[in-house]
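model this:
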Amino acid sequence: MMKIYTRNIVLVLLVSASALYKAQEVDLENLGKKTKEELKKNPFKISGGISANSVFYSSNVYRGREPFTYFLNGNLNLGLYKWSMPISYSLTNQGSQLGYQVPFKFNRISIAPKYKWVKAYMGDANMTFSPYTFNGLLFTGGGLELTPKIPLKVALMTGRLNKAVEDDGNPNTIPAYKRMGYGAHLKWEKDKYKLGLIGFYAKDNVGSLKNALDDKGVLPQENLVLSMAGNFKLDKNIEVYGEYANTAVINDLRATENGAVKKGISSKFLSPNSSMENYSAFNTGIDLKLKKGMIGIKYEKIDPGYKTLGAYYFNNDLENITLNSSFTMLKDKLSLSTNIGRQRDNLDNKKAKQTSRWVGAVNANLKASDKLMITASYSNFTMFTSRQLNQFNTINDNPLIIQQPKDSIDYKQISQNTNININYILSSTKEKVQNINFNYSLNDMANRENGIVRRGGLSRFHNANLNYNLGLPDKKMNIAASFNFTHTFAASQVSKIWGPGVNITKSFLKEEKLKASVGVSYNHSASTTANINVMNFRLGAIYMPWKKHNFNLNFIQMFRNTDQAIENPKLNEMTCTVGYNYSL
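Predicted structure coming up:
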């Protein structure tokens, strides 16, 4: 299978190279002149930045966190004439201190050289083809993107998706087989339409582990996903789009061929066995652009069990129909967007219950004046389900009970979220800048069974935050004060959290090379089971001795007291971060 797949990729490259060669005609007469002009320019350029941070931690109670951790990060872009080579890296000792193993890397380095319309990926890379195929999965290997000034665009990737991890007996260890992945994405783009073909293949190495991990639920797998996508402009204001994907998954490469069934496009290219499964995903939609906004409708259906080894996580067994719109009104002072949809699962009717829900959201932004800005949002998630009762429970009910048992339970879950933010500028002068901000959010969720909200089935979360900011430009000082209040009702229990905070920032030295800040905050938490008091002291400083260099320091000291008997009544915790940044 791998030979066939590799041969197909090579064929795609040859065809693409032939098309690109024919399309990229060279003007030989002006070649020398253009070359001389390029040579006169500055040939070498470098940009980006590097940073180094270390975190020191101590606590009189918690011992699970390491006392010292470092992070080295960099993002460099090297340029030579029309060549560019971005280099990024991330190094840390955090992974080595876990005490257990994971199938991915903490230390990463990536190189992405680019010349005109050719871009390559080397090292620890990240690419995306589509949500149903290969979607942002980090791999160690190589990739290539060809985006010439012709309709044909090509993207290729190959590399290791997971490293082999043996089961060492630690319950936190994530054992895995070594997994390799290969993908190709071809696009044909014109002004009025776009077409795309995607192929992604992944396979585990059965021999990469010494011992089988069947008892852990870890099986060697194989996966091939094929996808077709299109985008068409029927008119300058009407656009239609869609994608269809089919995935074939072999859940255990060691299974026998007895009972194997080839179903679907992707399965035709694999050697099937009894553990093979095949699923499809599909979406389509249409957008209508208006003078002051747009309106669109989208339909999506994903088979139960659909998955791809090219994504970290994937939702399946769902059918969505959504209607969305966005408009600007009142001379563009008010922007309004809405989204409403219907979703259901149990598409194959194999579950004991089916769930469906309405999804609705409204977002509004109003610039009432030059000083007043108001934003508000509301969302409603209503989920319905009808579950059949166990027939044996019905048969064994006490015959003396006169009330007849119902055939099913109607279950409804309603979740509402509301957020309001108001920002008002009190003054804005050279001597004084003042503004006040108020934010309120409400989350309300209720569970109803046959129209009744039972005890513990209601939860409600209120949060209000008031902030005042005073800027004194002449004194190079800024003062921020805040007050936070939270009220929670959940599982028939009430808890409250409230507390103020203040933070002062001031610049020193010429050209404000030194910025220092000091802050303090207090929170009191009260419930029927405990009272907790938390005091935080914060110190911060940023020193820029030279134009492209800066050193930073952040120190946080926390003191917590509680009357809860099962916890340590006094907690002292210190976190100190020291860092250096250099921008090129």
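
Going by C-alpha atoms from here, please, whenever you check contacts or count neighbours.
Fine.

for the stretch 151-300 of the chain, what spans make up the strands?
For the stretch 151-300 of the chain, applying DSSP state E, counting those that start in this stretch gives strands covering 152-162, 179-189, 193-204, 222-235, 238-250, 276-290, 293-302.

Those strands into TSV, with extra columns for distance to A491 and mean neighbour count?
Formatted as TSV, the strands of the stretch 151-300 of the chain follow (distance: least, C-alpha to C-alpha, whole Å; neighbours: other C-alpha atoms under 10 Å):
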stretch	distance to A491	mean neighbour count
strand 152-162	41	21
strand 179-189	44	21
strand 193-204	45	21
strand 222-235	44	20
strand 238-250	42	22
strand 276-290	39	20
strand 293-302	35	18
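
any chance of the ones you listed in JSON lines, plus distance to V362?
As requested, those are exported to JSON lines (distance: least, C-alpha to C-alpha, whole Å):
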{"stretch": "strand 152-162", "distance to V362": "38"}
{"stretch": "strand 179-189", "distance to V362": "34"}
{"stretch": "strand 193-204", "distance to V362": "31"}
{"stretch": "strand 222-235", "distance to V362": "27"}
{"stretch": "strand 238-250", "distance to V362": "24"}
{"stretch": "strand 276-290", "distance to V362": "18"}
{"stretch": "strand 293-302", "distance to V362": "14"}
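
Please enumerate the strands of the stretch 401-550 of the chain.
Under DSSP E, counting those that start in this stretch, the stretch 401-550 of the chain gives strands at 408-428, 433-449, 452-472, 477-490, 493-508, 514-527, 531-543, 549-562.

Could you dump those into JSON lines with mean neighbour count and distance to T133 added?
Formatted as JSON lines, the strands of the stretch 401-550 of the chain follow (neighbours: other C-alpha atoms under 10 Å; distance: least, C-alpha to C-alpha, whole Å):
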{"stretch": "strand 408-428", "mean neighbour count": "16", "distance to T133": "32"}
{"stretch": "strand 433-449", "mean neighbour count": "17", "distance to T133": "35"}
{"stretch": "strand 452-472", "mean neighbour count": "16", "distance to T133": "38"}
{"stretch": "strand 477-490", "mean neighbour count": "17", "distance to T133": "40"}
{"stretch": "strand 493-508", "mean neighbour count": "17", "distance to T133": "45"}
{"stretch": "strand 514-527", "mean neighbour count": "17", "distance to T133": "47"}
{"stretch": "strand 531-543", "mean neighbour count": "17", "distance to T133": "44"}
{"stretch": "strand 549-562", "mean neighbour count": "17", "distance to T133": "42"}
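
this one as well, want them side by side:
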Amino acid sequence: MLRTSRIYFTIAFSLLLAIAMLAISPSLKAQNVDIEEVMSFRKKKPIKISGSISTSASYFSAKPQQARQSFTYQVTGAVNISVYELFNIPLSFNLNNYGSNFSYPSLPNRLSLHPSYKWIKAHIGDVSMTFSPYTMSGHQFTGLGLELTPGKWQISAMGGRLLRRVDFNPELPSIRPTYERWGYGLKSRYDGDKFFIGGTVFTAKDKAGVISFDADALGLSPKANLALGIEGGLSLIKDLQWSFEYGLSLMQQDLRTNARQTYHAFKTELSYELVGNHIGLAYERISPDYETLGAYYFNNDYENLTVNYSRNFFSDKLSLALSGGVQRDDLSGDKKEKNKRFVGSANIGFTPSERFSLSLSASSFQGHRNIKSSFDYINQQMPYENLDTLNFVQLNNSLDLNMNWQVKQSEAQNHSLSASLGYQEGADKQGRYIMPGKLTRFLNLSSNYSVDFSALKLAINFGVNGSNNYALRKNMFTFGPMLNLNKRLLKDAMSMGLTLSYNQTRDEGELQASIFNLRYQASYRFLKRHSLNASLSYQGRSFHNLQTPPKSSITSQIAYSFSF
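Down below sits the predicted model:
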């Protein structure tokens, strides 16, 4: 199997590399010397630096004392160095002391360079890239990445450390030790006028010999992976598009053995547009336990079929989007349970004028599970017999409504009203009956009225929020107002804001807790490119009819930023 994996990798890598060289070479030969462009260099700045740098520090204290880190700081920056306005070198960094006493597979500090020249772009340092959802997909690495876009070609390559080694610390058992992991990948794609075709190869491997912990005792093992992908699309006729993507993953869960697994993933989509109607059909199938070392998480063991439709009406004032589908799991038939899910959603948007907009979203989810044999149905004598083992259904329905209305608009003042409603319901159902204690409902309502006095440079926002949560046969209600004031001073160079909020939580009508929040913030811009920000917030919690003492916390923060 190891020899087969190496053969797959060698063939795929050689093929993609050859395609990449063929794509680049014509583009290099086609570069002609533009005399006017060369002469214009004298009018351009040889070096131009732009960007921004900011730093912040915060302090947190609470009674009683909490485990949260009391003092934190952060320095971030994004700098671009331009050479004759043609060659760009972006630099970004993020330095902080978050979790300074811990070790992580990926550090919170970041330092990266992204130089570019015409159709060439590089990624250096702590970066991430995506080749395809089935191979390399957004995994951060420390190393080098390259993106080339000559003509109709897209070529990407990467190499670097995916995970740093983390040793076992008995004082911090929650921090999981890891092997050092390195990965390499290459992607090539060609976009024609009526088609596109591309391929991906990615490989990663742990350094099995470089550890200082007992891997067997911790249930860890060094891994290796080879992932291959191919994608394509075709314009069959006018406004009819078809695309597909296939992924193959060869996983070795333990380098100390020769056991390897092969996984497959496939997705295809068909879309058609006819007289303003958009119709789509999609199918996806991912093998059980599908994974690669180029992504943090994978949904697997499912087969999904979806249909969608969308259209705009009345000169785009009304929009409608519908979607529905079915999903099932246990593709290999090895599980004791089988699930089938039905999903449907609808989104409606209504904008009759620039001053009013309304949107509605609704979705319904039903999951069916059956863990009985046919003989259980045959031998059933009573309607409630063996009710806990037959025809299990999980229901989940949601509804969201949002409204925005510009009530009044003039030179002196502006009035606006916004409101939103969110409702979600979930239940576990067996047969025709909802299981006791398995029904949950969540309702959230909010409304805000804002007034902006332009002449006074004062903005006032008043809001009311309420939520009702029904679970475990108990009804919990939270309600409270919110007030926000914002004042602009010194020719809008300075602004100050004050926010107050108060809410109460009741369980079956009985008061449980009260929370008060107070926040003050100020910002000041000076010398065009400098700004200072400061904030101070207080929160107090009091508990009723509970043996819990009151809690309070204060958080202060100051920040400075400079743009150039």
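
L546 of the second structure -> the first structure?
Under the alignment (TM-score structural alignment), L546 of the second structure pairs with A565 of the first structure.

ok, now which ones touch G294 of the second structure?
Contacts for G294 of the second structure (C-alpha atoms under 8 Å, 6 or more residues apart in numbering) come out as T135, M136, S137, G138, H139, G183, F202, A204.

how about a cut-off of 6 Å?
T135, M136, S137, H139 (C-alpha atoms under 6 Å, 6 or more residues apart in numbering).

The first structure: which residue goes with that one?
Checking TM-score structural alignment: G294 of the second structure goes with G310.

Quickly find the element holding its match.
Under the criterion of DSSP states H and E, G310 of the first structure resides outside all helices and strands.

and what of the one 10 residues further on?
N320 of the first structure is part of strand 318-329 when elements are defined by DSSP H and E.

Mean distance between that strand and the second structure after superposition?
On superposition with the second structure, the mean distance recorded for strand 318-329 of the first structure (mean C-alpha distance after the TM-score superposition for the first structure) is 0.7 Å.

what comes up buried for that strand?
By neighbour count on 16 or more other C-alpha atoms under 10 Å, the buried set for strand 318-329 of the first structure is L318, E319, N320, I321, T322, L323, N324, S325, S326, F327, T328.

do stretch 290-303 of the second structure as well
Quick answer for stretch 290-303 of the second structure (16+ other C-alpha under 10 Å): Y290, E291, T292, L293, G294, A295, N300, D301, Y302, E303.

what does stretch 93-109 of the second structure give?
F93, N94, L95, N96, S103, Y104, P105, S106.

Including secondary structure, could these go into JSON lines?
Supplementary listing: these in JSON lines, determined by DSSP: H, G, I helix; E, B strand; the rest coil:
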{"residue": "F93", "secondary structure": "strand"}
{"residue": "N94", "secondary structure": "strand"}
{"residue": "L95", "secondary structure": "strand"}
{"residue": "N96", "secondary structure": "strand"}
{"residue": "S103", "secondary structure": "coil"}
{"residue": "Y104", "secondary structure": "coil"}
{"residue": "P105", "secondary structure": "coil"}
{"residue": "S106", "secondary structure": "coil"}
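
Those residues: which two are farthest apart?
Pairwise distances across those peak at 19.2 Å for F93 and S103 (criterion: C-alpha to C-alpha).

Centre of the chain to stretch 87-101 of the second structure, how far?
20 Å (C-alpha atoms, centre = their mean, to the nearest Å).

likewise stretch 431-446 of the second structure?
The answer for stretch 431-446 of the second structure is 28 Å, by C-alpha atoms, centre = their mean.

How about stretch 51-67 of the second structure?
The gap between where stretch 51-67 of the second structure is centred and where its chain is centred comes out at 25 Å by C-alpha atoms, centre = their mean.

Can you list the buried residues in that stretch?
Neighbour-count burial for stretch 51-67 of the second structure, counted by 16+ other C-alpha under 10 Å, picks out S52, I53, S54, T55, S56, A57, S58, F60, S61, A62.

if we can go back for a sec, and which of the buried residues of stretch 290-303 of the second structure is nearest T76 of the second structure?
For those, the nearest to T76 of the second structure is A295 (26.0 Å; C-alpha to C-alpha).

In contact with that closest one, which residues are there?
M136, S137, H139.

Using CSV, lay out those together with distance to R256 of the second structure and neighbour count.
Conversion of these to CSV gives the following (distance: C-alpha to C-alpha, whole Å; neighbours: other C-alpha atoms under 10 Å):
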residue, distance to R256 of the second structure, neighbour count
M136, 24, 29
S137, 27, 18
H139, 25, 16
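
So which of the residues you listed belong to strands?
If you go by DSSP state E, the contacts of A295 of the second structure have S137, H139 in strands.

follow-up on the earlier one: please list the members of the buried residues of stretch 51-67 of the second structure that lie in strands.
S52, I53, S54, T55, S56, A57, S58, F60, S61, A62.

Hmm, S556 and the fifth one touching each other?
No - with contact defined as C-alpha atoms under 6 Å, S56 of the second structure and S556 do not form a contacting pair (10.7 Å).

Setting the sequence-adjacent residues aside, check what's closest to the alignment partner in the first structure of R369 of the second structure.
For R369 of the second structure, the aligned position in the first structure is T385, judged by TM-score structural alignment. Setting aside the residues directly before and after it, T385 of the first structure is nearest to T355 in space (C-alpha to C-alpha, 6 or more residues apart in numbering), at 4.3 Å.

So the corresponding residue of the second structure for the one you found versus G367 of the second structure, what's the distance?
By TM-score structural alignment, T355 of the first structure lines up with N339 in the second structure. Here N339 of the second structure is placed at a distance of 6 Å from G367 of the second structure (C-alpha to C-alpha, to the nearest Å).

sorry, back to before: could you export the buried residues of stretch 93-109 of the second structure to TSV, including columns for distance to K29 of the second structure?
Converted to TSV, those look like this (distance: C-alpha to C-alpha, whole Å):
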residue	distance to K29 of the second structure
F93	37
N94	40
L95	43
N96	46
S103	49
Y104	46
P105	44
S106	41
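
Map S110 of the first structure onto the second structure.
So, by TM-score structural alignment, S110 of the first structure is matched to S112.
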